[in-house]
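# Have a look at this prediction, sequence included:
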Amino acid sequence: MDGDASLNPAPRTVLLTGAAGGVGTLMRELLPGHGYALRPLDLVPVPGAPDAIVADLADREALREAVRGVDAVVHLAGISLEAGFDAIVAANITGLHHLYEAVREEGVPRVVFASSNHAVGFTPRPREGEPLIPVDTPHRPDTFYGLSKAFGEDLAQFYWDKHGVETVSVRIGSCFPEPTSVRMLSMWLSPADCARLLHAALTAPGVGHTVVYGSSANTRAWWDLSSARALGYEPEDDSEKFAERLIARKGLPAPGSADDLYLGGHFCVDPPRWPH
């Protein structure tokens, strides 16, 4: 993971799964500016991309055709909130396995996997003066959704150890144009920083399987970005410019509430359900 990512040529073609989703839509706009030709894929038609692949992660033949000839995959597809266990398994566990099998069969060298902070959601959040949460903190998922992301990180490790497929697993915080809650002030990932992080994850040499946290350089950060920075990621944004207005409107989390106690916040007790 040592070295300057800018010295490594960017992959020419990247399969972007989940291209019609919230983060996928943002990345369709921003990643080409970093030198990528995107091959969008989603379960539904992708607005503004008539040539996008419409396919289900259950369709192994379609997935294999989708990955054929690409230099890397950015995998954003799947269920991104809480849902019933069977639905989570189908989309986020079985579907992810199908993707990795297609990648292995077609010889695609690298995947960037959208993991989540909810893989470690029951981790107590740090207080002022305490160390930031390290990337090697044990999995403590807060939902079936978070559990599927913990599985995804382990699956990525397995495919590296057994098949030599490299992965950067990005524990994404909250990627929106601006934070919408006080909790997000600590884990906001601006769209521009998200594109910078994905670019670093796609170009850094020798990543094996690397887990990183995905957030901007937030003043109120809860987690350690050192493994992301080691890939060449240099975040440029900070949520602090939104803090005064958000806190005035919503107030600080009540002491002893899930948003006050845990990294995963309200996901630990009353998670939003898919579809949202």
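Yep, that arrived. All values derive from a computational prediction rather than experimental measurement.
# CA only for contacts and neighbour counts going forward, please
Will do.
# Okay, the closest residue to Ile53 other than its chain neighbours and His34: tell me how far apart.
What sits nearest to Ile53 in space, not counting adjacent residues and going by CA to CA, 6 or more residues apart in numbering, is Leu41, at 4.6 Å. For Leu41, the distance to His34 equals 19 Å [CA to CA, to the nearest Å].
# List the contacts of Tyr159.
Applying CA atoms under 8 Å, 6 or more residues apart in numbering, one finds that Tyr159 lies in contact with 100, 165-166.
# doesn't it fall inside a helix?
Yes: counting by DSSP: H, G, I helix; E, B strand; the rest coil, Tyr159 is part of a helix.
# From Val165, how far out is it?
6 Å.
# same thing with Ile88?
24 Å.
# coming back round to it: closest to Val108 among the contacts of Tyr159?
Checking those against Val108 with CA to CA, the nearest one is Val165 at 7.4 Å.
# didn't the closest one look like it was pressed against Arg110?
Yes: Val165 lies in contact with Arg110 (CA atoms under 8 Å); the separation is 5.8 Å.
# which ones are touching the closest residue in space to Pro109 that isn't next to it in sequence?
Ranked by CA to CA, 6+ apart and with sequence neighbours excluded, the top spatial neighbour of Pro109 is Val165, at 5.4 Å. Neighbour list for Val165: 103-104, 108-111, 156, 159, 208 [criterion: CA under 8 Å, 6+ apart].
# And the helices in the stretch 51-200 of the chain?
Using DSSP state H, counting those that start in this stretch, the helices of the stretch 51-200 of the chain run over 60-67, 85-88, 95-106, 144-163, 184-187, 191-203.
# next, the one to line up against it:
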Amino acid sequence: MSSPATSTARSRGSATRSRATTIEGPRLRIVVTGARGFLGGHAVTHLRAQGYDVVPLGRGEDGLLRRLDDETRPATPAPAPADLLAGADAVVHLAARSVDSLATPLASYLPANVALTEDLLRGAVAAGVGRFVLASSRLAYPGHLRGPIREDEPEGPDTFYGLSKRMGEDVLALYARTSGIGTVALRIAQVVGPGDGGRGALPRLAAQGLAGGPLTVSGKGAVVRDFVDVRDVATALELAATRPGLPSPLVANIGTGGFSVAEMAREVATQCGLGDDAVVFEPVDREDTSEYRLDTTRARDLLGWTASYGLSAMVRERVGHG
């Protein structure tokens, strides 16, 4: 069953990345939740640059979603989800509770990552929205798997955060089956890029390289993490929201395939003009050899998406901007 967003896009007969700026007639309206966040801000900027009519939503002081571009009545009660989503062709749902410590109980994640998703889906169906896109996570998979990991991996997550994201995906699948709304869940690798706050192995190594070294690596640096640039993720969200003819429910990985910490350190050292001796491997009692490598074949084949930023480009930008 084609969604309203899909049918509208198909009738316009245009390419995915430039559709909104080249077609005639009304623009697709895309609601973005979590628009105040790192990924949300980039998604809004990207979608507007492509010519879409973007409605950004964020949480108010009462914790409820409100339009961020409507400053006229900030003290009024927050609208119901169906009212917030009225007239939308697609929803890109990014609002969530981020991963916390392993000690954080599942109940702490459920309101934002499951209940809010269900509330918005119910509102989207009532409002006649055609496509609902959820930002899921690489942590929907357990950490001990050896990549590249495919979406049909049967083993579930090993963290409560990951479990809450998988539960959100299950809610999407249920609504897709029972209401006919088109749903897409993107299992996104660790997102880096402008405004990421400098967290994680890659920003740490870049900071060490810019300081002249040494670049410190635990053990042999065999641990593998999948990084993806925030602008590539914004493009994936656009395609998930607007590409015609997608199966529903759909789950797709968004990543670059992963890099070992040793690879990252050597690339940073090279781009900072440092020698091989700038990378220092520190002995550890127990080597971390875990991997996160996401197979992105499905995203390529169905969404038409591939990452444009590889390790070299991500390091180059990080080093160039300090």
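That came through fine. Every value quoted in this text rests on a predicted model; they were computed, and no experiment measured them.
# Fetch the TM-score of the aligned pair.
The TM-score (TM-score structural alignment, normalised by the length of structure 1) is 0.73; 236 aligned residues with a CA RMSD of 3.5 Å.
# Out of the contacts of Val165 of structure 1, who's the most crowded?
The residue in the contacts of Val165 of structure 1 with the most neighbours, by other CA atoms under 10 Å, is Arg110 (28 neighbours).
# Give me the aligned partner of that residue over in structure 2.
Aligning on TM-score structural alignment places Arg110 of structure 1 opposite Arg131 in structure 2.
# OK, contacts around that match?
So Arg131 of structure 2 contacts 3-6, 89-91, 181-184, 241-242 (CA under 8 Å, 6+ apart).
# Also Ala192 of structure 1?
Contacts of Ala192 of structure 1 by CA under 8 Å, 6+ apart are Leu30.
# Would you mind finding the match for it in structure 2?
Checking TM-score structural alignment: Ala192 of structure 1 goes with Arg231.
# State the distance from its match to Arg10 of structure 2.
Distance from Arg231 of structure 2 to Arg10 of structure 2, by CA to CA: 25 Å.
# list the buried ones in stretch 183-193 of structure 2?
183-193 (16 or more other CA atoms under 10 Å).
# next one: stretch 23-43 of structure 1
Buried, per 16+ other CA under 10 Å, within stretch 23-43 of structure 1: 23-28, 30-31, 36-43.
# In strands only, show me those.
If you go by DSSP state E, those have 37-42 in strands.
# Please say which position in structure 2 Asp259 of structure 1 maps to.
Asp259 of structure 1 maps onto nothing in structure 2, by TM-score structural alignment.
# Wasn't Asp259 of structure 1 part of a strand?
No: assessed with three-state DSSP, Asp259 of structure 1 is helix; it does not lie in a strand.
# what's the neighbour count on it?
Asp259 of structure 1 has 20 nearby residues by other CA under 10 Å.
# Ser308 of structure 2 now?
Neighbours of Ser308 of structure 2 using other CA under 10 Å come to 12.
# same deal with the one 5 residues further on?
Residues lying near Ala313 of structure 2 (other CA under 10 Å) number 12.
# Please convert the helices of the stretch 51-200 of structure 1 to TSV, extending it with distance to Ser115 of structure 1.
As requested, the helices of the stretch 51-200 of structure 1 are exported to TSV (distance: least, CA to CA, whole Å):
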stretch	distance to Ser115 of structure 1
helix 60-67	20
helix 85-88	14
helix 95-106	11
helix 144-163	5
helix 184-187	14
helix 191-203	12
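# so of those, which one's packed in deepest?
helix 184-187 (a mean of 26; mean count of other CA atoms under 10 Å).
# By how much does that helix deviate from structure 2 on average?
Aligned to structure 2 and superposed, helix 184-187 of structure 1 gives a mean residue distance of 5.5 Å (mean CA distance after the TM-score superposition for structure 1).
# for that helix, the distance to its chain's centre please.
Mean-position distance between helix 184-187 of structure 1 and its chain equals 15 Å (CA atoms, centre = their mean, to the nearest Å).
# Now which residue in structure 1 aligns to Ala80 of structure 2?
Per TM-score structural alignment, Ala80 of structure 2 is aligned with Ala62.
# Based on its surroundings, how many neighbours for the residue lying closest to its match once chain neighbours are set aside?
In space, Ala62 of structure 1 comes closest to Ala55 once its chain neighbours are excluded; the distance is 6.5 Å by CA to CA, 6+ apart. For Ala55 of structure 1, the number of neighbouring residues by other CA under 10 Å comes to 18.
# ditto for Thr72 of structure 2
Around Thr72 of structure 2 there are 7 residues (other CA under 10 Å).
# picking up where we left off before, what residue in structure 2 is paired with the residue nearest to Pro109 of structure 1?
Using TM-score structural alignment, Val165 of structure 1 lines up with Ile181 in structure 2.
# ditto for Leu26 of structure 1
Aligned partner of Leu26 of structure 1 by TM-score structural alignment: His42.
# And Val120 of structure 1, by the same measure?
By TM-score structural alignment, Val120 of structure 1 lines up with Tyr141.
# Kindly tell me how buried the nearest residue to its match once chain neighbours are set aside is, as a neighbour count.
Distances taken as CA to CA, 6+ apart place Pro157 nearest to Tyr141 of structure 2, at 4.6 Å, with adjacent residues excluded. Using other CA under 10 Å, Pro157 of structure 2 has 19 other residues around it.
# Please apply the same query to Arg245 of structure 1.
12.
# Which helix or strand contains it?
helix 243-250 (DSSP states H and E).
# which one of the ones in strands among the buried residues of stretch 23-43 of structure 1 sits closest to Leu225 of structure 1?
Leu38 (26.8 Å).
# thought that closest one was touching Thr13?
Yes: if you go by CA under 8 Å, Leu38 of structure 1 and Thr13 touch, sitting 5.7 Å apart.
# ok, back up a step: and the residue nearest to Pro109 of structure 1, how far is that from Ser115 of structure 1?
17 Å.
# returning to that earlier point: closest one to Pro134 of structure 1 among the helices of the stretch 51-200 of structure 1?
Judging the helices of the stretch 51-200 of structure 1 by CA to CA, what sits closest to Pro134 of structure 1 is helix 184-187, at 13.9 Å.
# want to throw the buried residues of stretch 183-193 of structure 2 into TSV with distance to Arg300 of structure 2?
Formatted as TSV, the buried residues of stretch 183-193 of structure 2 follow (distance: CA to CA, whole Å):
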residue	distance to Arg300 of structure 2
Thr183	17
Val184	14
Ala185	15
Leu186	13
Arg187	14
Ile188	14
Ala189	15
Gln190	18
Val191	18
Val192	20
Gly193	21
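# Between those residues, which sits nearest Leu294 of structure 2?
Nearest to Leu294 of structure 2 among the buried residues of stretch 183-193 of structure 2, with distances taken as CA to CA, is Ala189, at 7.5 Å.
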